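Q: Starting from these lines, generate the structure:
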Amino acid sequence: MEIATPATARSSVVSTYRNWVGTWTMSPDTACYREAHIMDVCPSNYDRNELTNTCWTECPMDYPVECGMECIRQNDDCGIEVASKVSAVGITVLSSATFGVFGALEKLGKHAWWAAVCTTLVMVVMRGVLRYIRTLKASDPQASERKLLLLLFHSSIVVTDLPLAIAVCMKLHVSPNLILSQKVLTTAQWMLAQALAHDDSIISSWQRFRAFLKGANFTEAAEKITEGEIDSLETAMKQNSSCGGDLKSLVNRVWLIVNEYREESPAITDDEIRLKISDSDLVLQDIPIVTNNCMHQMIAESSLATAYKTREVLRKTFGVIMNDLIKSGKSDNGTSYDDKEKAYRVVDFAFTAAAVTLLDPTRITLFFSEFIQKICGPTQFMGEIDDGTEPATLGLNTLQKAFKGTKSSWTKKGDGAVIISFTSRDTKNVVVNIKSGGDKIDEVKVEAGGTGRWNSTVKALGGKTLYLDRWRPGFLGLPGTGGGSLVLWVPRSSQGGHLELEVKINVS
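A: Sure thing, here's the model as predicted:
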């Protein structure tokens, strides 16, 4: 049977929560330096400077206005900012002074015992497998068991997560080609056959799940798990969310995919890996979906606004982990490359502990947010945004009066058009500046009390911030851009997409 690799496996992640950009919040720092890499070809969300052969990050949602080597906040003035000190240095690394995040996470991870880790990981993985089987059956109700089995062996959850769970339960060393081990492959085939035959009944109760564990030859774990751990496991079985386990799965996939790239091409450069992984399903689909699925649990344990902030920290965390694993030579903590595996193990162990103890993801992000320096990298892991007309759909925000009352409408499926309609209530003629990813791309003249229209495409603007301000005659008739601004995220869409923006221009 042909089996996919971690890098070629199809995504098996299924969205369970509406993916919107979220409510806008003002960044605490005034600016950040733009992340830059010397590369021949730039990944998405980077601008290229041909003279210096450098890729500079496009300004993210937090700091949408480009200002030389910096990005500044919405409504801030570039000229003023250049004269002031930048407080948020844009270095996408973990704090190199102590690398304390791993020590903190290691303490957290030590609370999880082997039997609990084994049983919880198997439960989380099997829940994901069963969810993916339902998706496959819904798309092809007549599919035979053999066809479903072939599709499963080309899915990310079977190629990465299932063998890793088996390895933990069998106390095996984890390697990138783990799935090809005969022992692991035989066990995986048996577990998948049971999933196809018995559906959700496998994880419907501890008694049934215990029988499944013993059938997979994980008897020791099934016997050693404590009553308290069984209670936690039964609680997890009743929950729709498996946030901790799914986050652990993502960490595993990042590690295995980067390793696979290096094994396939030992001479591959860091930049080539960065370019390959930036267009992978992992970055474009899986990390956005999994972190967004955690919203169920995060909203239940906090508020919607806090949940959006926590999701953003989770996504930045994965950006940091990915950057560190991509870099060859010394790790960002100043240790040798071999120690990267230890660092990965600790992060992995922490997410495992979150899965086993049903830990609130906010607790995990508190560890990271203390040690991750302010990042002015690209806006990552947004994913495909679901339909909506509320400001939170695309993170639409207006500051001051200039564009107050503006409305947006986004559909994921569409003709690929971006249509901006302007309606002026102003008493003076204005020129609206249109900026994408921090760069000015056009301007539109709108007469006092008049209307205007500007057209573009999702293909041209997708995956970037869209920012509007306007020139208006002010004191002594001198034009200025004060008075307000507007920012929102323009999503990418595999189904075309359609964005309409009804912009109100007010006296300000």
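
Q: can we go C-alpha only for contacts and neighbour counts from here?
A: Will do.

Q: which other helices and strands contact whichever helix or strand residue 418 is part of?
A: Assessed by DSSP states H and E, residue 418 sits inside strand 417-424. Applying 3 or more C-alpha pairs under 8 Å, 6 or more residues apart in numbering; DSSP states H and E, one finds that strand 417-424 contacts strand 451-457, strand 496-505.

Q: and the first one, what other elements does it pack with?
A: Going back to what we said before, that points to strand 451-457. Counting by 3+ C-alpha pairs under 8 Å, 6+ apart, strand 451-457 packs on strand 417-424, strand 439-446.

Q: got the contact list for it?
A: 416-424, 444-446 (C-alpha atoms under 8 Å, 6 or more residues apart in numbering).

Q: any idea which helix is longest in this protein?
A: helix 114-139 (DSSP state H).

Q: got the angle between the next helix or strand after that one and helix 114-139?
A: The C-terminal neighbour of helix 114-139 among helices and strands, as given by DSSP H and E, is helix 145-152. Computed with axes from the mean of the first three to the mean of the last three C-alpha atoms, to 10 degrees, the direction of helix 145-152 lies at 120 degrees from that of helix 114-139.

Q: Are there helices or strands packed against helix 145-152, and which ones?
A: Counting contacts by 3+ C-alpha pairs under 8 Å, 6+ apart, helix 145-152 packs against helix 114-139, helix 182-198.

Q: Just put the helices and strands packed on strand 451-457 in TSV and tack on distance to residue 237.
A: As requested, the helices and strands packed on strand 451-457 are exported to TSV (distance: least, C-alpha to C-alpha, whole Å):
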stretch	distance to residue 237
strand 417-424	44
strand 439-446	48
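
Q: ok so, going back, which positions within the longest helix of the chain qualify as buried?
A: 114-134, 136 (16 or more other C-alpha atoms under 10 Å).

Q: rewinding a little: right, so of the helices and strands packed on helix 145-152, which gets closest to residue 485?
A: Set against residue 485 and scored by C-alpha to C-alpha, the helices and strands packed on helix 145-152 come closest in helix 114-139, at 42.9 Å.

Q: from the chain's centre, how far out does the closest one sit?
A: Helix 114-139 sits 21 Å away from the centroid of its parent chain (C-alpha atoms, centre = their mean, to the nearest Å).

Q: quick one on the thing from earlier: and the next helix or strand past the strand holding residue 418?
A: That would be, after strand 417-424 and using DSSP H and E, strand 430-436.

Q: Please work out which residues outside that following strand touch it.
A: Under C-alpha under 8 Å, 6+ apart, the answer for strand 430-436 is 440-448, 461, 464-473.

Q: Let's see this one next, to set against the first:
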Amino acid sequence: MVQLRFIGLLVAAVALQANAQYAGDDDVVGKVIPYGAAAYENREGEQPLQHWVGPAIPAAKDSACYRKTYRTKKCPVGYNSDNIATCWAQCPVDYPVECGMECLPQNADCTKAILGKVTSVATVALNAASSGMFGKFLSAGKGVQQGVKCGQQIFATVQKVTGYVTELEASGTGNTTTDQFQVLLEKSDLVTYDLPAAVATCLGKPIPAGLEKGNDIMDKVKAVTGQVLEAKKSGTNLLEPTNFIKFVADVGFSSAIPTLKSTQDVSSIKDAVSRGLGCGDAINKVVNRVIGMVQEIKTKDASTTVEALRVAVMGSDLVLKELPDAATGCFKVNMPNAFQKRDEVLKGIHVVLDGVINAASANAPTRTRGRALADEKPLSKADYALKVTEMGLDAISTFDPTGIADMAKEFVQPICGPTLFVGDIDDGPADQALGLRTMEKAFEGSVGDWKKQGDGQIHVTFKSTDSKDVEVVIKAGGQVHSKVKVAKGQTVEWSKPLSEFQGKTLYMDRWRSAILGVPMSSGGSLLAWIPSNAAGTLKLDVNLNNS
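A: Predicted coordinates for the structure are as follows:
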């Protein structure tokens, strides 16, 4: 069995180039941080990454990408129905122009040549790309020894439980008895979700769903929390290598981590945890909770279809809020391409979530097989639990953020999923908070401001310095929403509720008369991402230039 002292090499291998650093090791490796409010903060003395779309939306790397599809009538968040039986992904910010079954880069025209591509090509590409990356995750996960995963997850969880107890003491409960601390701990997410998941990994068992946890798992959970509380009471640092080795033996995990014999082994675990705690561990926690959510739904109705599960999961706070928080915590504000890397991590984990959801059926329907939805065979809760356990996805906790991002970049680029939610967008100038970007001269010089608390409206002031009358076509998620006529040299005010655009791209195209007075779309475009929070305010000053 691979020795834990070589865990750095093992993690680098399974993370697939996870050690590709930006400017040096300190960009990824930092001090271990406590559980609680600081859990997603970046390293000491450095600013965390803002909840912004980013000051520069990455340039499209391909001439087009295929829109991801699901064969169902009820669409998950980020998809539009064709009113027949298919949900199509809304075009994302890096490919905002909807063109049939494809999305094109900003400023591109939808041509007959692109429309002539065959649908089967798109679906084959979709399945090859998605399954290729998911298979890469599975291969990486299975390459990580159980002892490695157990050691890292127990170390990280003990660290967070210890930090949580410290927070309780600091919050004015310093006179609380050990029994009272135990009650408070048992009500926390740490003991409800995180610790049972870590124990299940060590025991080689499926992640428990909800409150349905076996006696063997709960006995270990109580043993761990008891040891942590006793250590706090006596002033013992359980994370000190010698103490951690004794702790592992006392709670009965020695057989799960047979190579944990020296302080050097513990130092290797500690180093791996410090690399992953702000990213891999936090993302793994969300994946575990999604698995638990699927199991709970199956407890109520084992026949729930894959597409019904997808709608429930993708519209949940786990995906819309907690996952973006975890991904944002992977990077520091001064990292080159931090916003782009964050988005690549989100793409990668969404592929994993697709795999987790599809695993709920023995034959999840795909377009390439042409199988009718009625032929789907949902798995029982028990069979699903075993299936996802065999995937080895708990190895995500060992992954460095650059490893996840590199896999996403390699496999997901040809496929357009919807723009992935980055949580509530913080206040800021529109070019940074919402990724506002203009191309060519038509809208050059346009600016704006976003506030997450406001009147729930988009306010646009169109100011023309053009020598001709123009029409601005405004699109939401790639589809035409409104058309605004602006006479030459005039100023026009336009407002609409944010709710009509939330969670979609805002795209503006200028139509202007050209040869023989025929209107044409030319001269440039404007693009921004509208947050999912409909309670904010967006103000845009849009220039219509003579070009």
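
Q: and of the contacts of strand 451-457 of the first structure, the nearest to residue 224 of the first structure?
A: Residue 224 of the first structure lies nearest to residue 416 out of the contacts of strand 451-457 of the first structure, by C-alpha to C-alpha, at 56.1 Å.

Q: Neighbours of the alignment partner in the second structure of the closest one, how many?
A: Matched by TM-score structural alignment, residue 416 of the first structure corresponds to residue 456 in the second structure. By other C-alpha atoms under 10 Å, the residues close to residue 456 of the second structure number 18.

Q: for residue 456 of the second structure, what are its contacts?
A: Going by C-alpha under 8 Å, 6+ apart, residue 456 of the second structure touches 497-499, 534-537.

Q: List only buried entries from the contacts of strand 451-457 of the first structure.
A: Buried among these (16+ other C-alpha under 10 Å): 416-420, 422-424, 445-446.

Q: neighbours around residue 188 of the first structure, how many?
A: Counted with other C-alpha under 10 Å, residues neighbouring residue 188 of the first structure total 21.

Q: Next, the contact list for it, please.
A: Residue 188 of the first structure makes contacts with 158, 162-163, 166, as judged by C-alpha under 8 Å, 6+ apart.

Q: Which parts of the stretch 351-500 of the second structure are helices?
A: With helices called from DSSP state H, counting those that start in this stretch, the stretch 351-500 of the second structure shows them at 381-391, 401-411, 430-433.

Q: would you list these in CSV and tack on mean neighbour count and distance to residue 283 of the second structure?
A: Output for the helices of the stretch 351-500 of the second structure, formatted as CSV (neighbours: other C-alpha atoms under 10 Å; distance: least, C-alpha to C-alpha, whole Å):
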stretch, mean neighbour count, distance to residue 283 of the second structure
helix 381-391, 18, 16
helix 401-411, 22, 10
helix 430-433, 24, 23
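
Q: Among these, which comes closest to residue 172 of the second structure?
A: The nearest among the helices of the stretch 351-500 of the second structure, by C-alpha to C-alpha, is helix 401-411 at 36.3 Å.

Q: gap between residue 288 of the first structure and residue 269 of the first structure?
A: 26 Å (C-alpha to C-alpha, to the nearest Å).

Q: So for these two, which residue has more residues nearby?
A: The neighbour comparison of residue 288 of the first structure against residue 269 (other C-alpha under 10 Å) goes to residue 288, with 22 against 15.

Q: Relative to residue 248 of the second structure, how far out is the equivalent of that one over in the second structure?
A: By TM-score structural alignment, residue 288 of the first structure lines up with residue 324 in the second structure. Here residue 324 of the second structure is placed at a distance of 33 Å from residue 248 of the second structure (C-alpha to C-alpha).

Q: same thing with residue 191 of the second structure?
A: Distance from residue 191 of the second structure to residue 248 of the second structure, by C-alpha to C-alpha: 18 Å.

Q: for residue 155 of the second structure, what are its contacts?
A: Residue 155 of the second structure touches 239, 269-270, 273, counting by C-alpha under 8 Å, 6+ apart.

Q: Serialize those residues to CSV and add fields for neighbour count.
A: Output for the contacts of residue 155 of the second structure, formatted as CSV (neighbours: other C-alpha atoms under 10 Å):
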residue, neighbour count
239, 18
269, 27
270, 20
273, 28
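
Q: Just the closest of the residues you listed to residue 97 of the second structure, please.
A: Nearest to residue 97 of the second structure among the contacts of residue 155 of the second structure: residue 273, at 41.7 Å, using C-alpha to C-alpha.

Q: Next, the angle helix 401-411 makes with the helix or strand harbouring the closest one.
A: Assigning secondary structure by DSSP H and E places residue 273 of the second structure in helix 263-276. Computed by the same axes, to 10 degrees, the angle separating helix 263-276 of the second structure from helix 401-411 equals 60 degrees.

Q: Tell me, how many residues neighbour the counterpart of residue 449 of the first structure in the second structure?
A: When the second structure is aligned by TM-score structural alignment, residue 449 of the first structure is paired with residue 489. Using other C-alpha under 10 Å, residue 489 of the second structure has 15 neighbouring residues.

Q: wait, isn't residue 489 of the second structure in contact with residue 543?
A: No - if you go by C-alpha atoms under 8 Å, residue 489 of the second structure and residue 543 don't touch, sitting 10.7 Å apart.

Q: Identify, from the contacts of residue 155 of the second structure, the entry nearest to residue 284 of the second structure.
A: Taking C-alpha to C-alpha as the measure, residue 273 is the one of the contacts of residue 155 of the second structure closest to residue 284 of the second structure, at 12.6 Å.

Q: Pull up the gap between the closest one and residue 197 of the second structure, please.
A: In terms of C-alpha to C-alpha, residue 273 of the second structure sits 16 Å off from residue 197 of the second structure.

Q: Now for residue 229 of the first structure: which residues touch it?
A: Contacts of residue 229 of the first structure by C-alpha under 8 Å, 6+ apart are residue 116.

Q: how about stretch 262-270 of the first structure, aligned to which bit of the second structure?
A: So stretch 262-270 of the first structure sits over residues 298-306 in the second structure, by TM-score structural alignment.
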